[in-house]
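> Predicted coordinates and the sequence they were generated for:
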Amino acid sequence: MLFSELKSKEVVNLRDCRKMGHVTDFEFDECSGVIQKIIVPGIGGKNWKCLFGCDTEYAIAYQDIKQIGPDVIMVDVP
């Protein structure tokens, strides 16, 4: 899968069915090349309450990803 395909997918938390946003970046181990986390900025920036810069950002560990589908990534995070 290409990164361009990964970042077009919506991230949804299975615990509360909340849309968290889209993948913007990822963190990987330089030695092994394994992805450790995906970075999702959150959708708080689109809310009028975050007019002055909410810094909602989620760093989701790779083991918390439960399924990657054609248009959504299902995660299980508290």
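Cool, the structure landed.

> Only C-alpha atoms from now on, for both contacts and neighbour counts.
Noted.

> burial count for Phe52?
When neighbours are counted by other CA atoms under 10 Å, Phe52 registers 8.

> same question but for Met74, I mixed them up
Using other CA under 10 Å, Met74 is surrounded by 20 other residues.

> List the residues that contact it.
By CA atoms under 8 Å, 6 or more residues apart in numbering, the residues touching Met74 are Val11, Val12, Asn13, Leu14, Ile65, Lys66, Gln67, Ile68.

> most surrounded residue in these?
The most crowded member of these is Val11, carrying 23 neighbours; neighbours defined as other CA under 10 Å.

> for comparison:
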Amino acid sequence: MQNNAGIDYTFCELREKDVVNVSDGKQLGRIVDIAIHCTGKVVGLVAAGEKKFFKNFTGNENVFIPWQKVIKIGDDVILVELLPVNTRELSK
């Protein structure tokens, strides 16, 4: 819902939504940060990612989502389209 200032969503509203990748159906976590260019344009979102068992000491694996990959911001979910990542290849 847009208010009088022309704002569609606040950061507080975005961080309450789950992020789902439509390419593989995986839940990427919730929004923890927003990347903004010095011109004020939103460049992307940062999702908390899934917590790994051995990553308990270092925290979650954050996922950067380029703004162009955001498909839809719904009432409860943010849909994005990212290429599925093979985690086995990343660990090599």
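Looks like it arrived, so ask away. All of these numbers come straight from a predicted model, not from anything done at the bench.

> returning to that earlier point: and which of the contacts of Met74 of structure 1 is nearest Gly33 of structure 1?
Sorting those by how near they are to Gly33 of structure 1, with CA to CA, puts Ile65 at the top with 17.6 Å.

> mind checking what that closest one lines up with in structure 2?
Ile65 of structure 1 is assigned Val70 in structure 2 as its aligned equivalent, the criterion being TM-score structural alignment.

> Wait, its match touches Glu81, no?
Yes: using CA atoms under 8 Å, Val70 of structure 2 is in contact with Glu81, at 6.6 Å.

> Where in structure 2 does stretch 5-12 of structure 1 align, residue-wise?
When structure 2 is aligned by TM-score structural alignment, the counterpart of stretch 5-12 of structure 1 is residues 13-20.

> end-to-end on the matching stretch?
Its first and final residues considered, stretch 13-20 of structure 2 spans 16 Å by CA to CA, to the nearest Å.

> quick one: what's aligned to Ile35 of structure 1 in structure 2?
Checking with TM-score structural alignment, Ile35 of structure 1 has Val42 as its match.

> for the match of Ile65 of structure 1, what are its contacts?
Remark: with contacts taken as CA under 8 Å, 6+ apart, Val70 of structure 2 is in contact with Ile78, Leu79, Val80, Glu81.

> Closest to Phe64 of structure 2 out of those?
Looking at those and their distance to Phe64 of structure 2, the nearest is Val80, at 11.1 Å (CA to CA).
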